[in-house]
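Q: Attaching a predicted model along with its sequence, questions to come.
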Amino acid sequence: MLRMQVQFTEEQAEALRREARRRGVSVAEVVRQAVDAALRRGEEDARWRRAVAVVGRFADRARDVAREHDRYLEDPLTD
């Protein structure tokens, strides 16, 4: 593991100490877990943005997809 120096406000430091006591872990572990969670959220947000970006890119002439979706899915899957 790498050692890093980070500065917190008094309020942040106290909140970290309380959270560490509550969880029964070190302050460093609370910080590591928070960083991991933030990085995962960033990855999930990026995936979500990519998924939303494709909405509307593909056009189809079918206007009854909401009603006939089973039929549309059945044809390619049974061939």
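A: Right, received. Where do you want to start? Quantities reported herein were computed from a predicted structural model and do not represent experimental measurements.
Q: drop to CA atoms for contacts and neighbour counts, all remaining ones
A: Will do.
Q: can you give me the end-to-end distance of stretch 48-67?
A: Terminal residues of stretch 48-67 are spaced 27 Å apart (CA to CA, to the nearest Å).
Q: Pasting the second one now:
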Amino acid sequence: MTRTQIQLTEDQIRRVRALAQKERVSIAEVIRRAVVRILEESDQEQRWRKERALGAVGRFASGLTDVSRRHDTYLEDDFDPR
């Protein structure tokens, strides 16, 4: 493990200490568990975004036959602020 240093507010450390005491684990263990939970939630969010994007593939038709070749041009035309 790598040692690190963090700063918590008085309320945060009070609550972390209380949770550690209640669960009979160290403060470091409470923080490690919280980090794991945040990372897992982030991974799930990334997977959800990817699945959502992939779910849109093929659902819309522009009527254009050259989008695969000229996609950059079409994007420039639509998003160029000029």
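A: That came in fine, so what should we check first? For clarity, every value in this text was computed on a predicted model and none was experimentally measured.
Q: ok, longest helix in the first structure?
A: helix 27-53 (DSSP state H).
Q: got the buried residues for it?
A: 27, 30 (16 or more other CA atoms under 10 Å).
Q: list the helices and strands that helix packs on?
A: If you count contacts as 3 or more CA pairs under 8 Å, 6 or more residues apart in numbering; DSSP states H and E, helix 27-53 of the first structure packs onto helix 10-23.
Q: elements contacting the helix it packs on?
A: When contacts are defined as 3+ CA pairs under 8 Å, 6+ apart, helix 10-23 of the first structure packs onto helix 27-53.
Q: just the angle between the helix it packs on and helix 10-23, please?
A: Calculated by axes from the mean of the first three to the mean of the last three CA atoms, to 10 degrees, helix 27-53 of the first structure forms an angle of 100 degrees with helix 10-23.
Q: if we can go back for a sec, and the longest helix of the first structure, how far from the second structure on average?
A: Comparing helix 27-53 of the first structure with its match in the second structure after superposition yields a mean distance of 0.4 Å (mean CA distance after the TM-score superposition for the first structure).
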